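> Predicted coordinates and the sequence they were generated for:
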Amino acid sequence: MTTRTPAPSPARAVFPALGTTAVLLVTDPRALSTARSVLRAELTAVDAACSRFRPDSELSRVNLAAGTPTTVSAYFATALQAALRAARLTAGAVDPTVGAAVIALGYDRTFASLRLDDARPLPTARPASGWQHIAFAPHTRRLCLPRGTLLDLGATAKALAADRAARAAATATGCGVLVGLGGDLATAGPAPEGGWRIALADDHARPVTGREPAVAVTGGALATSGIRVRTWRRGGRVVHHIVDPATGEPAAPVWRTVTVAAATCVDANTAGTAAIVLGDRAVPWLRALGLPARLVRLDGRVVPLGGWPRDRAATPFGGSR
């Protein structure tokens, strides 16, 4: 009779990054240091390229050059193409040209330094200038934004960093890796036995109890978008950070959170953000995509779609298309 040695528990590293919390899990504890170095390098790269809170970031330079052709770096080109693809696949529900609208709402600095009760009146909302008007040649990396357009890559850049870091860390270590950046989770390499167990928090205003519903992810990625975490008051009105590009206003509050599983974190985040913007139209839209999703209404009612398991103990599922 042989005795099976249990696999070691995943090793974990947690640290602040990109205005949120970075979580790294690896199935081989000996690989943690290498994987952490890979993740930190990716976070440095995405921050330097895509941060709208750093005056020295490439995004800030690109926005200042609106109306004038400029050549962007390979990293920025990859991030921009992810954002333009998200806009195309969602028919503009997720649009990187919402930068001016987000700033007008008062989100003009890191959330940690934001005035959470800003007495200034809200300016008149204006629709986003529209992703279709961006002139970009991928082969030369030449970009020209329309005058007055401000890019905001927040809907896709963090998810892209999670995807890239997970893949690079798994390649470097040869083990299973999970990278979590706020609500964006990407996996690569072999999952631990039973999958990566992920707890789902629907209301971040409440303390974590350990009794939250959970799923076990065996591959692919998971992303959660919501309107409860990043909120503030402007001119006596509660606003949040997910903007409807068609109006320039915060998306109408229909869903508290939307969690989507997909093959990549960029796709999962794109679908979740679009669902927040689409409101009640999100249900038929997500059904047509066939992606597993969990939508939570403002009153806490849960709408599972695409084979998402009913809320109970963790149920494994892998990445979708």
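Thanks, I have the structure now.
> okay, CA-based contacts and neighbour counts for the rest of this
OK.
> How much space separates residue 256 from residue 277?
12 Å (C-alpha to C-alpha, to the nearest Å).
> Who has more neighbours out of these two?
More crowded of residue 256 and residue 277, by other C-alpha atoms under 10 Å: residue 277, with 24 against 21.
> Excluding sequence neighbours, find me the nearest residue to that one.
With C-alpha to C-alpha, 6 or more residues apart in numbering as the criterion, residue 277 has its nearest non-adjacent residue at 5.1 Å, and that residue is residue 251.
> One more: residue 240?
Of all residues not flanking residue 240 in the chain, residue 231 sits nearest, at 4.4 Å (C-alpha to C-alpha, 6+ apart).
> ok, second structure coming up, stack it against the first:
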Amino acid sequence: MTTRTPAPSPARVAFPALGTTAVLLVTAPRSLPAAEAVLRAELAAVDLTCSRFRPDSELSRVNVSAGATTTVSERFAEALEAALRAARLTDGAVDPTVGSAVLALGYDRTFASLRPDDVRPLPLARPAPGWRSISWNPRTRRLRLPPHTHLDLGATAKALTADRAARRAAATTGSGVLVGLGGDLATAGPVPEGGWRIALADDHAQTVTEQDPAVAVSGGALATSGIRVRTWRRGGRTLHHIVDPATGEPAAPVWRTVTVAADTCVDANTASTAAIVLGGRAVDWLRSAALPARLTGLDGDVVCLGGWPSDARSPGCGGPR
């Protein structure tokens, strides 16, 4: 009779990055240093390319050049293409031209640096110019924004980084890899026995121990968007960071969190962000997209779609509705 040696538990490292926490897990513990080097390189590259808070970032240069035509790098082009695809798939519910609206709300510096209660009055909200107003040639990488337009690539760029880092780390090491950046999770390579166990919380999805209720992810990606993590007060109002492009205001609060599973983190993030913006229309939209999703309302009630599995906290959250 032979005995089966259990596979080692995934090795893990976590560190601050992009205003959140970067988490890396690998199925082959010896591959952790090489995988971490890949992740840190991807994080440094996206920060230099897409940060709203660095005056030397490429995004800052592009925004300053609004009204003129400029040539962007291949990495910036990849991030812009992801953002424009998100806008197209969501009919503008997720739109990269919300940058000016986000700035007007007071989110003009890293979240850790925001005043917790800014007494300044809010300026009059204005709709975003809209992604169709962007002039973009992907062949030449020539870009022109309408005057006074600011791009915000934050959501899709972070998800794209999770996808890129997971794929590159798995290809470099041969290990199974999970990359988590705040609420964005991407996997690549071999999957641990039983899948990657992910807990769902009101702030972000996160990896958990065997004792915690969780959903098992056997591949692809998961993204959670919500209105409770990045909040601040300005002019006597509590604001959050997910802006409705149609109004320039924070999306009306209908869902506390929305978690979506998809083949890529970019697609999962696009859908979860769109659901927050769409509010009461999110269920029908997600149903038409045929993506597994879990939506938590302001009262804590849970709605599951696309065969999202049940868990201990929402036992009725089983099949599609």
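Looks like it came in fine. Here the structure is a predicted model, which is why all the values come from computation and not from measurement.
> Would you give the TM-score for this superposition?
Once superposed, the chains reach a TM-score of 0.95 (TM-score structural alignment, normalised by the length of structure 1), with 312 aligned residues with a C-alpha RMSD of 1.7 Å.
> roughly how far apart are the counterpart of residue 131 of structure 1 in structure 2 and residue 264 of structure 2?
Taking TM-score structural alignment for the superposition, residue 131 of structure 1 sits opposite residue 131 in structure 2. The gap separating residue 131 of structure 2 from residue 264 of structure 2 is 22 Å, by C-alpha to C-alpha.
> repeat for residue 197 of structure 2
Counting by C-alpha to C-alpha - residue 197 of structure 2 and residue 264 of structure 2 are separated by 17 Å.
> who's more crowded, the two?
Using other C-alpha under 10 Å as the criterion, residue 197 of structure 2 and residue 264 rank with residue 264 on top: 22 against 18.
> which residue packs closest to that one, ignoring adjacent ones?
residue 221 (5.2 Å).
> contacting residues around the one you found?
Applying C-alpha atoms under 8 Å, 6 or more residues apart in numbering, one finds that residue 221 of structure 2 lies in contact with 184-187, 261-265, 268.
> likewise residue 99 of structure 2?
149-152.
> what does residue 209 of structure 2 give?
residue 197.
> cool, the one 10 residues further on as well?
Residue 219 of structure 2 sits next to 187-188, 191, 195, 263 when contact means C-alpha under 8 Å, 6+ apart.
> mind running it again at 6 Å?
residue 187 (C-alpha atoms under 6 Å, 6 or more residues apart in numbering).
> Check residue 306 of structure 1 too.
Each residue near residue 306 of structure 1 by C-alpha under 6 Å, 6+ apart is listed here: 290-292.
> Just the buried residues of those residues.
Buried members of the contacts of residue 306 of structure 1, scored by 16 or more other C-alpha atoms under 10 Å, are 291-292.
> Can you tell me which of the contacts of residue 306 of structure 1 lies closest to residue 135 of structure 1?
residue 291 (30.9 Å; C-alpha to C-alpha).
> Quick check: closest non-adjacent residue to that closest one.
Once flanking residues are discounted, residue 291 of structure 1 sits nearest to residue 306: 5.4 Å by C-alpha to C-alpha, 6+ apart.
> Relative to residue 153 of structure 1, how far out is the closest residue to residue 266 of structure 1 other than its chain neighbours?
Closest residue to residue 266 of structure 1 apart from its sequence neighbours, by C-alpha to C-alpha, 6+ apart: residue 159 at 5.0 Å. When C-alpha to C-alpha is the yardstick, residue 159 of structure 1 and residue 153 of structure 1 sit 10 Å from each other.
> do residue 212 of structure 1 as well
Separation of residue 212 of structure 1 from residue 153 of structure 1 (C-alpha to C-alpha): 31 Å.
> Have a look at those two and say which one is more surrounded.
Set residue 212 of structure 1 next to residue 153 and count neighbours by other C-alpha under 10 Å: residue 153 wins out with 24 against 14.
> who's in contact with the counterpart of that one in structure 2?
In structure 2, residue 153 of structure 1 lines up with residue 153, judged by TM-score structural alignment. Applying C-alpha under 6 Å, 6+ apart to residue 153 of structure 2 gives the contacts residue 96.
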